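> build the 3D model from these lines:
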Amino acid sequence: MNLLLVLVVAVSALVHVAGADANAGGGEPVKLPPHVEDLRDVILTAARSGNIDELKTAFEVSGIVPDLGIEPGSDPIKALKERSGDHEGREILAALVETLNMPPVALPLGNDIENNLIYVWPYLAERPLDKLTPAEEVDLYRLVTPAKAQEMREKKQWLWWRLVIAADGSWTSFKRAN
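Below is the predicted model of the structure:
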């Protein structure tokens, strides 16, 4: 009987923690459409593999190569490796994991009633950086150094990675502002 009680308490705690993470920053949890959730999972699986070539699977599932802030026609994997501090792409993969571990924000875009939302990770990319709550500040420091956070506040601009998936499950962009 005591073991059952311990299991129930443990499961309740896990559900509470998962719910708190999905509700980071005090906003309402965003319910992702199945296509968006599926693509997010594919990107995360690829990123956690440690092999940047695995992102090709995410591009295939998406149906397009997202805007990566590179010249059109460039090899996206090669370009990401070149941008990565380790030149293997692992720094980029780490940024993908950290970005997608944050909750997204859903933003309306376009006139299509059924598919007019885009999902932006992390939600902080769409928040006024000078008005963050203490919980949002903690999330910000999970992503960037205090110096980078200060620079972002001073410039009043998001200067880290931002990932966008459209409601139809297409990965539209993954770029870092400079």
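
> alpha carbons only for contacts and neighbour counts from here, please
Fine.

> OK, contacts around the residue nearest to residue 38 when sequence neighbours are not counted?
Of all residues not flanking residue 38 in the chain, residue 169 sits nearest, at 7.8 Å (Cα to Cα, 6 or more residues apart in numbering). Residue 169 is in contact with 35, 36, 38, 39, 62, counting by Cα atoms under 8 Å, 6 or more residues apart in numbering.

> now the second one, please; I'll put the structures next to each other:
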Amino acid sequence: MMQGTGRVRQNRRLRLLCAIGLAVVVVTAGPAHTQIGGDPIAPPPTDIVPLPEPFNRTMSQDPDNPLAVPGGGGDAFDSADPVVGGGIEELPEAVRRTRAMIMEAAQRADFEALRPLIGSGEEMTQLSLGGYEGDPVAFLRSLSGDQEGHEILAILIEVLEAGYAIYDPGTPNETFVWPYFVATPLEDLSPTQRVDLFKLVTSGDFEDMRAFGAYIFYRAGISPDGRWRFFVAGD
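This is a model prediction of the structure:
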């Protein structure tokens, strides 16, 4: 492995360990407020961000197609439990469009192209579970292991290239969430699913998450109307 690649993967593990630490801080300290232009803005309600939970839920899905929606057709929407989604072509058009625009901007390393997608005010994309101060684009760049912010853009691309899950399907709070590992028991991942996971995290990350009990690395959510709801790590 190239030395630079090794440093990147070490940075990702350090970031995951920080996310685990943040899980404890968020639980004990409660949500913080974001400040934009000196005016405090309360973070979006935490119920719009699917937080990891103990994986004791059974998922009825096709073993030959781990990304298939359980039950097929509309049956998957009889419950508000999260389900693993299908192909990108099955996403609502607005969701596909937003995902494509995010990935295109990230691929071009164009942070300013992400700004209108992040938005502002109450509709602003949630970028932290603990709150932050200042410009959201600057904050997003600061999450990266490199000064230019390229690593966090690469992570964003990798997250959106993974399969997705559908949280609160058929409800007003329906959200399409990447990667689908958020809604999948880590212990039940197939060999091919683990390969997918290791595109995002290291084997050390995986063991840390197993010990914690959930996937808690970066995840992104888009609402059916195409609003980019969140890009966060941690619990």
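
> TM-score for this pair?
Here the TM-score for the pair of chains, by TM-score structural alignment, normalised by the length of the first structure, is 0.76; 151 aligned residues with a Cα RMSD of 2.4 Å.

> how about the residue nearest to residue 38 of the first structure, what's its match in the second structure?
In the second structure, the residue paired with residue 169 of the first structure according to TM-score structural alignment is residue 226.

> got a list of what residue 47 of the first structure touches?
Residue 47 of the first structure touches 54, 55, 93, 94, 96, 97, counting by Cα under 8 Å, 6+ apart.

> one more time with 6 Å, if that's ok
residue 93 (Cα atoms under 6 Å, 6 or more residues apart in numbering).

> could you do residue 165 of the second structure as well?
83, 84, 85, 176, 177, 180.

> all strands of the second structure, in order?
With strands called from DSSP state E, the second structure shows them at 34-36, 39-41, 83-84, 165-167, 175-178, 219-222, 228-232.

> save these as TSV, and put in distance to residue 65 of the second structure too.
What follows is the strands of the second structure, written out as TSV (distance: least, Cα to Cα, whole Å):
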stretch	distance to residue 65 of the second structure
strand 34-36	41
strand 39-41	42
strand 83-84	10
strand 165-167	14
strand 175-178	17
strand 219-222	22
strand 228-232	26
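
> what's the closest of the ones you listed to residue 27 of the second structure?
Closest to residue 27 of the second structure of the strands of the second structure is strand 228-232 (Cα to Cα; 15.4 Å).

> and the closest one against the first structure, how far off on average?
In the superposition with the first structure, the average deviation recorded for strand 228-232 of the second structure is 0.5 Å (mean Cα distance after the TM-score superposition for the first structure).

> mind listing what's buried in that strand?
Across strand 228-232 of the second structure, burial judged by 16 or more other Cα atoms under 10 Å covers 228, 229, 230, 231, 232.

> aligned to residue 160 of the second structure, what sits in the first structure?
Aligned partner of residue 160 of the second structure by TM-score structural alignment: residue 100.

> longest helix of the first structure?
helix 2-22 (DSSP state H).

> counting neighbours, what do you get for residue 104 of the second structure?
By other Cα atoms under 10 Å, 15 other residues sit near residue 104 of the second structure.

> for residue 86 of the first structure, see how far away whatever residue of the first structure lines up with it is.
Correspondence of residue 104 of the second structure to the first structure, assessed by TM-score structural alignment: residue 45. For residue 45 of the first structure, the distance to residue 86 of the first structure equals 20 Å [Cα to Cα, to the nearest Å].
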